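Novice: I would like to see how this sequence folds:
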Amino acid sequence: MNASWLNGFDHFFEQLVHLMPGLKSLMLKITFLADTKVDLVWMLLIAIILWIKKQHPLSLSIVVSLITADAFGWVVKHVVQRPRPINHMAVDDGFSFPSGHTLGMAIIVFWLIMIMIPALVKNRTARIWLNVLLIVWLILVMISRVYLYAHYPSDVCGSVALGAMWVGIVDAVWDKVTPRTIKNNF
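Specialist: Below is the predicted model:
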């Protein structure tokens, strides 16, 4: 983790994020809304709504995606054991990579973008706007974690990559165990 290019990447983006002074209160609110416990609430709300709408395979898919990703993230965090930044302002403890806030939100965002929105939103313009809003939200979560010195920029970028990869893996496995007609029974 001491590669000079990685340190340069982290330093550049830390300085860029900290050009915006006075945003601590906003960043703490964003961090709260992306907390891993709140992610579980988001996931459960989505799953319940899908279950009520008789979208049982989709409902189970998001539950499996988030729970397995949280477990995977915990394992990676304890294997890598990257220390947090020195000026850490948030109340998080433990290691820096991967960012649980970012990983959980990336799972939800990519699951919505890759699986749910294409399946349920037929209007192309609405799909594009929903995708843009979700990506902007994910970027705000990433910025909040760096702004509060809870993570390095490379931690949040790596967490987004892990999230995208994990949703792709879960979707590929889901396709193998659930015929397309059952998975997308809309």
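Novice: going forward, measure contacts between C-alpha atoms and count neighbours the same way
Specialist: OK.
Novice: And residue 172, how far from residue 62?
Specialist: Computed with Cα to Cα, to the nearest Å, the distance linking residue 172 and residue 62 is 13 Å.
Novice: Neighbour count for these two, which is higher?
Specialist: residue 62 (25 against 12; other Cα atoms under 10 Å).
Novice: show me the contacts for that one.
Specialist: 43, 46-47, 108, 111 (Cα atoms under 8 Å, 6 or more residues apart in numbering).
Novice: okay, which residue is most central for the protein?
Specialist: residue 106 (1.9 Å; Cα atoms, centre = their mean).
Novice: now, which of the contacts of residue 62 lie within strands?
Specialist: Among those, the subset assigned to strands under DSSP state E is empty.
Novice: most surrounded residue in these?
Specialist: residue 108 (26 neighbours).
Novice: thought it was touching residue 66?
Specialist: Yes. Between residue 108 and residue 66 there is a contact at 7.3 Å, judged by Cα atoms under 8 Å.
Novice: which neighbours do the two share?
Specialist: Contacts common to residue 108 and residue 66, judged by Cα under 8 Å, 6+ apart, are residue 43.
Novice: how about this one, so we can line them up?
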Amino acid sequence: MKNKQLHLRNASFLALALVILGYVIKFYPEQLTTFDTAVQSAIRGNLPDLATQFWTRITVIGNTSVIVSICFLLIVLFHRKQWKAEAYLVLASIAGMGVASTALKYVYQRPRPSIEWLIDTIGYSFPSWHTASTMIVAGAVVVIVNQRMKHQLAKRVVQLSLILLAVLVALSRIYIGVHYPTDIIGGWLLAVLLLELYYSVYDRIRFTWRFQSKQK
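Specialist: Next up, the predicted model:
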């Protein structure tokens, strides 16, 4: 119970931060201009060719078709290994994020940045779907790896690699010009918020099902 309360408390703080950020974006966007512009300029620079090739390739990982395919493969793999709770965690993570991110986009209706885009896209800007989706899937797998992998060094390498990849996808959205840095922060807040809400439920179900021999 104490563990559940801790996750709920963390989720409440993250939700408050997300709401405050959304409020400022909706009603006082000019207050964020200096921060957003400075970060955009630092990351984009003069759009060097090698960096452009790197970031435009990295950003594809967060595309809907790619991230859904990755989740589908993970769910199939976990079911075959009889890791049912893990499979449901991945499913709930991507489904919940998709609904929440889409809803928030229509609540805040933030236009995309007016700077040059390196790809075509549609829809509102806040929060970043690519950022939230890659971070929540990476976070869910980090949790699963932490519980399932025995070798400590290999575990940490896999976990850090997953988080690094999610961060790179997020930064790519700034580089290619389709998101403000504060959209990225919003995506991260949403992803971690949902993971905090899901984790205590997932961990309890996983323990119960293993005790009842419903999964390995």
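Novice: still on that earlier bit, what's the matching residue for the residue nearest to the centre of structure 1 over in structure 2?
Specialist: If you follow residue 106 of structure 1 across to structure 2 using TM-score structural alignment, you land on residue 135.
Novice: what sits against its match?
Specialist: 163, 166-167, 188, 191-192.
Novice: Tell me the helix or strand right after the host helix or strand of it.
Specialist: Per DSSP states H and E: residue 135 of structure 2 is located in helix 129-148. Sequence-wise, the next helix or strand downstream of helix 129-148 of structure 2 (DSSP H and E) is helix 152-175.
Novice: how far apart are that next one and its match in structure 1?
Specialist: Compared with structure 1 after fitting, helix 152-175 of structure 2 deviates on average by 1.1 Å (mean Cα distance after the TM-score superposition for structure 1).
Novice: same for whichever helix or strand comes after that helix, what does it pack against?
Specialist: Using DSSP H and E, the helix or strand that follows helix 152-175 of structure 2 towards the C-terminus is helix 181-211. Here helix 181-211 of structure 2 touches helix 2-27, helix 33-44, helix 84-108, helix 129-148, helix 152-175, going by 3 or more Cα pairs under 8 Å, 6 or more residues apart in numbering; DSSP states H and E.
Novice: try it again with 6 Å
Specialist: Here helix 181-211 of structure 2 touches helix 2-27, helix 129-148, going by 3 or more Cα pairs under 6 Å, 6 or more residues apart in numbering; DSSP states H and E.
Novice: Now which residue in structure 2 aligns to residue 83 of structure 1?
Specialist: Counting by TM-score structural alignment, the partner of residue 83 of structure 1 is residue 111.
Novice: do residue 30 of structure 1 as well
Specialist: Using TM-score structural alignment, residue 30 of structure 1 pairs with residue 58 in structure 2.
Novice: Then residue 41 of structure 1?
Specialist: Using TM-score structural alignment, residue 41 of structure 1 pairs with residue 69 in structure 2.
Novice: how much space between that match and residue 77 of structure 2?
Specialist: In terms of Cα to Cα, residue 69 of structure 2 sits 12 Å off from residue 77 of structure 2.
Novice: Likewise for residue 48 of structure 2?
Specialist: 40 Å.
Novice: same check, this time on residue 41 of structure 2
Specialist: Distance from residue 41 of structure 2 to residue 77 of structure 2, by Cα to Cα: 42 Å.
Novice: next one: residue 7 of structure 2
Specialist: Counting by Cα to Cα - residue 7 of structure 2 and residue 77 of structure 2 are separated by 27 Å.
Novice: cool, residue 126 of structure 2 as well?
Specialist: 33 Å.
Novice: Which secondary structure state does residue 123 of structure 2 sit in?
Specialist: Three-state call for residue 123 of structure 2 (DSSP: H, G, I helix; E, B strand; the rest coil): coil.
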